[in-house]
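> Structural data only, the sequence is not supplied:
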């Protein structure tokens, strides 16, 4: 789903709130893949610890895509209430692990690559997505050479350490209270222990359980789980 929209961190234009999205569109026009008349722009305010209220994250999506989704929804007899992005919907699936007085990191992987989300006071502060394959999946060990798995895990730890170093030194300026690691395979426990030793931070394995009555159906990813939970709230 990430390939369907763009995000850009910018300083918010000095305009009224009801004019903000349109002003953002023109501010980032040179960064767009389409013309300004062909896109829709929204935004959210990251929960920065130093209350950098001027910074926003712009979300850009092609107008034609949204119109198509609305038409499909209407033809199905449904009502579309909102469109969510993955960065925000993941937080709905993690809500019981987040706290108003804690800084929490999340490390996981979707079908495109690594996902790093960091929460301040229960709200999203910073998100990073690194394309590629990094985390070993359940049941794939017999098909992957040990050397390939070792290289994969080394790349995962390198990207994780690099991201943690950045958010701790440049954003929070203090250690995280905990790290949530998405459980992908039997190797996840070993990865969690390694991260704990490297960062001296508690690492909690999470694996949202989803029941389905459909045989051979693919389990939803964490963002999809969060989207469903957000609709129930």
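Structure received. On a predicted model such as this, the values are computed, not experimentally measured, just so you know.

> from here on, contacts and neighbour counts on C-alpha atoms
Noted.

> my guess is residue 180 is in a helix, correct?
No - assessed with DSSP: H, G, I helix; E, B strand; the rest coil, residue 180 is strand; it does not lie in a helix.

> what about versus this one:
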């Protein structure tokens, strides 16, 4: 709905540093293979309350950015603790329990976050793993969030100076070596050591900016002595604890302090140089940052503006406490009135639309009833015209007769297949076979075929009894004679030869009788 619409924020950060004399706000634009360009470097002289923030926010269109504010050095505590062996989602709870004896205020009244300290991944023996534990009083976090809420600036993160300084130090690290950086502010000096873009050391030195800018020679050099001693001790301790990191140099953040670089160079074994922000930032849109004093004022604000998203790899902290986020009252009286009006209009439109649909549905239902009545009338007419006919007795009789004839034909075919009627192919084959087999000295006197061709009897005469077996052998080679066995063979003189006074016959008579036999396979 239009009254719930939110302004889309850009990808950049707008950082705020609440200084003693006013508000420093900064934003940078980052592009690949180019120095970060300073887009905003605004300083509002005066107070840093909600009214002043509101004015700055409106001038800079803060609603178009994600906003981050820096805590001052005395508004939080940072301590080093051993990393507890717990899952990541339980890490803050475990660290909070360890901090209860390390803070100068009750841990239950603190907002806590942790910062991982990377270990030497190339070490043969795994070193102990440590964390930076950060804690800030809720009595500081809650009013800070409420101040931004009152100024109508949507605060997304609360950061610390160590991380802002880390962001700038990471841009000047030489390949494979670490960098120590020393900056000054109203709350003292801050020494950090970074390696591969990660924070490894943080030390506060009780020497504010005013002490290194003091015009009195003796007081200023007393401050230089204190700084030298604290820096040397810190670097020696760092070298013992993180021996795998070689610190290339000590870089002094812009401060305008004369003589500090020379003094440290003559008393430290580490090379010392002073930074110019123009070497790491594109100041084309911020010519007012040419001087050391202005660079010192915006140093931490610019570092905080380099903040990366928490979803990206690398160290990141955020002391913003969601418990103190002011709940937006969406249902205020004007908004509630608009919502009720919208609901009323929607209800009226719904009722009108429903009435229209009901009328339409009623017309369609009536039309459907009329069509149904017409179809029922047509169905009745069709049933009357095409009534089902009864069975015909004549057709049933013809069908029964046809089935009887069909069964008779089937029975006859079965008889023929079984050979119950004997030979069904005639007797011509037998006679052709007998005619083809002519043997000199053998002649037939009679042929008898019976039992449908199953039984065969052949009578004949032969001049020599030895011719009969030869004839029989030739006869059985005929196709029609195969499968037949001559079960009876009689050879003898003619019947008349046995009578008294009869002369001896010159031939013999034979009688062959056959039966069916199985042919061996």
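Thanks, I have the structure now. If you're wondering where the values come from, they're calculated on a predicted model, not measured in any experiment.

> care to give me the TM-score?
In this superposition the chains share a TM-score of 0.80, using TM-score structural alignment, normalised by the length of structure 1; 223 aligned residues with a CA RMSD of 3.1 Å.

> In the longest helix belonging to structure 1, which residues are buried?
Ranked by number of residues, the top helix in structure 1 under DSSP state H is helix 146-166. Going by neighbour count (16 or more other CA atoms under 10 Å), the buried part of helix 146-166 of structure 1 is 149, 152-153, 155-157, 159-160, 164.

> for it, the distance to its chain's centre please.
18 Å (CA atoms, centre = their mean, to the nearest Å).

> can you count the residues close to residue 83 of structure 1?
Neighbours of residue 83 of structure 1 under the rule other CA atoms under 10 Å: 8.

> Aligned to it, what sits in structure 2?
Under the alignment by TM-score structural alignment, residue 83 of structure 1 pairs with residue 158 in structure 2.

> Tell me roughly how far whichever strand or helix holds that match lies from structure 1 on average.
For residue 158 of structure 2, the element it lies in under DSSP states H and E is strand 155-159. Its matched residues in structure 1 lie on average 1.1 Å from strand 155-159 of structure 2 after superposition (mean CA distance after the TM-score superposition for structure 1).

> helices or strands up against that strand?
strand 66-70, helix 138-150 (3 or more CA pairs under 8 Å, 6 or more residues apart in numbering; DSSP states H and E).

> so of those, which one's packed in deepest?
strand 66-70 (a mean of 23; mean count of other CA atoms under 10 Å).

> what's the angle from the longest helix of structure 1 to strand 178-182?
Between helix 146-166 of structure 1 and strand 178-182, the angle comes out at 150 degrees (axes from the mean of the first three to the mean of the last three CA atoms, to 10 degrees).

> Tell me which residues touch residue 118 of structure 2, please.
129-130, 198, 200 (CA atoms under 8 Å, 6 or more residues apart in numbering).

> what about the closest residue in space to residue 66 of structure 2 that isn't next to it in sequence, how many neighbours?
Nearest non-adjacent residue to residue 66 of structure 2, counting by CA to CA, 6 or more residues apart in numbering: residue 13, 4.9 Å away. Residue 13 of structure 2 has 26 neighbouring residues, counting by other CA under 10 Å.

> Who are the packing partners of whatever helix or strand comes next after the strand holding residue 158 of structure 2?
Next along the chain after strand 155-159 of structure 2, taking DSSP H and E as the criterion, comes helix 161-169. Using 3+ CA pairs under 8 Å, 6+ apart, the elements in contact with helix 161-169 of structure 2 are strand 178-185, strand 188-195, strand 198-205, helix 292-305.

> Output the ones you listed as TSV; include the columns distance to residue 372 of structure 2 and mean neighbour count.
Below are those laid out as TSV (distance: least, CA to CA, whole Å; neighbours: other CA atoms under 10 Å):
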stretch	distance to residue 372 of structure 2	mean neighbour count
strand 178-185	92	23
strand 188-195	88	23
strand 198-205	84	20
helix 292-305	78	24
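
> Could you dump the ones you listed into a markdown table and include distance to residue 357 of structure 2?
Shown next, in a markdown table, are these (distance: least, CA to CA, whole Å):
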| stretch | distance to residue 357 of structure 2 |
| --- | --- |
| strand 178-185 | 75 |
| strand 188-195 | 73 |
| strand 198-205 | 68 |
| helix 292-305 | 60 |
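
> mind checking which of those is nearest residue 100 of structure 2?
The closest of those to residue 100 of structure 2 is strand 198-205. By CA to CA, the value is 21.1 Å.
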